[in-house]
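**Q** One predicted model, sequence on top.
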Amino acid sequence: MANQPNNPLSSAALIQKTGEDQVISVPSAAGFIDSLEQRYQKLKEHAEAYPYVWASYIVVYGGFGLWTTYRWRKLRRTEDSVRKLQRRLRDLIEAEQPASSAKVVEKGSTSSVKPSK
């Protein structure tokens, strides 16, 4: 009895004792919303009581967020520049391949012309 919660809605299910323990119903969405409102009120009271603690949370986690954003954007810019360079290299290779294949065809045709003389 001492370990039972004060709020009956906080338990997973409401229990009615009638000879045997039976589950009546699971808490509805209203119970969930009430628990969220209670948690919000506790956090609000704590933030009002200890503003410097919450300010330090904002500074630390905000700093981590800014650093992560900076590194993410830098990674994306690096990936974009690598993609551009790869595309330029691919274009250069494609432009060079037809020219080199034409040279191979010319060399093959000139070698076949010489024995016919």
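**A** Perfect, I can see it now.
**Q** going forward, measure contacts between C-alpha atoms and count neighbours the same way
**A** Fine.
**Q** Roughly how far does the residue nearest in space to the middle of the chain sit from Gln86?
**A** The residue lying closest to the centre of the chain (C-alpha atoms, centre = their mean) is Trp72, at 11.0 Å. Counting by C-alpha to C-alpha, to the nearest Å, the separation of Trp72 from Gln86 is 21 Å.
**Q** Show me the strands in the protein, by range?
**A** Taking DSSP state E as the test, the strands found in the chain are 15-18, 20-23.
**Q** In a markdown table: those, plus distance to Val60 and mean neighbour count.
**A** Formatted as a markdown table, those follow (distance: least, C-alpha to C-alpha, whole Å; neighbours: other C-alpha atoms under 10 Å):
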| stretch | distance to Val60 | mean neighbour count |
| --- | --- | --- |
| strand 15-18 | 44 | 11 |
| strand 20-23 | 45 | 10 |
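**Q** now these as TSV including distance to Glu96?
**A** Formatted as TSV, the strands of the chain follow (distance: least, C-alpha to C-alpha, whole Å):
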stretch	distance to Glu96
strand 15-18	80
strand 20-23	78
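**Q** So for Ser112, which of those sits nearest?
**A** strand 20-23 (95.2 Å; C-alpha to C-alpha).
**Q** hold the first one in mind and look at this next one:
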Amino acid sequence: MATEQTSNEGQQEKGNDNAVPNASLLTVGGFRNAVFEQYRKAKENAEAYPYVWGSYLIVYGGFGLWVAYRYKKLRNTEDRVRALQEKLRTLRQERESNVKSSVVKAAK
């Protein structure tokens, strides 16, 4: 039984040794090391599976281009609407000034 306890204790110590670096990754190594570690893992995965990452690039890159195109088209439409609103505003001001001047002339 004594040997079973020591082997269990040894396993618990190994488990704690594995848990300590993961738990203290942000505290001891800092945020920069954690980001670098994630970058390294992603880079290794991309090197191991280039076709998967290439398909992600094509799909999400195409989606990004489509969103950029639609955004540009929306902005152009907004600019045209603003220009038309400005024309209407100036026409309305001209009509109001004409109506006021005709009322003043009629009053004399």
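**A** Looks like it came in fine. Source: prediction; values computed, not measured.
**Q** that older thread, which of the strands of structure 1 sits closest to Ser81 of structure 1?
**A** strand 20-23 (61.9 Å).
**Q** need the longest helix for structure 2.
**A** Longest among the helix segments of structure 2 by residue count, using DSSP state H, is helix 50-107.
**Q** From Lys87 of structure 2, how far off is Thr6 of structure 2?
**A** Taking C-alpha to C-alpha, one finds Thr6 of structure 2 at 89 Å from Lys87 of structure 2.
**Q** make that Gly30 of structure 2, sorry
**A** Counting by C-alpha to C-alpha, the gap from Gly30 of structure 2 to Lys87 of structure 2 is 58 Å.
**Q** Same check on Arg32 of structure 2?
**A** For Arg32 of structure 2, the distance to Lys87 of structure 2 - C-alpha to C-alpha - is 55 Å.
**Q** For those two, work out which one has more neighbours and name it.
**A** Neighbour comparison, Arg32 of structure 2 and Lys87: the larger count goes to Lys87, with 12 against 9 (by other C-alpha atoms under 10 Å).
**Q** Looking at structure 1, name the residue matched to the more buried one.
**A** Using TM-score structural alignment, the partner of Lys87 of structure 2 in structure 1 is Arg88.
**Q** can you tell me which of the strands of structure 1 comes nearest to Tyr61 of structure 1?
**A** strand 15-18 (41.9 Å).
**Q** chain center to that closest one: distance?
**A** Put simply, strand 15-18 of structure 1 sits 46 Å off its chain's centre (C-alpha atoms, centre = their mean, to the nearest Å).
**Q** Give the equivalent position in structure 1 for Arg32 of structure 2.
**A** Checking TM-score structural alignment: Arg32 of structure 2 goes with Ile33.
**Q** how much space is there between its match and Ile93 of structure 1?
**A** Ile33 of structure 1 is 63 Å from Ile93 of structure 1, by C-alpha to C-alpha.
**Q** Just give me the neighbour total for the closest residue to Pro5 of structure 1 other than its chain neighbours.
**A** Leaving out its chain neighbours, the residue that sits closest to Pro5 of structure 1 by C-alpha to C-alpha, 6 or more residues apart in numbering is Ser11, at 7.6 Å. Number of residues near Ser11 of structure 1 (other C-alpha under 10 Å) recorded here: 13.
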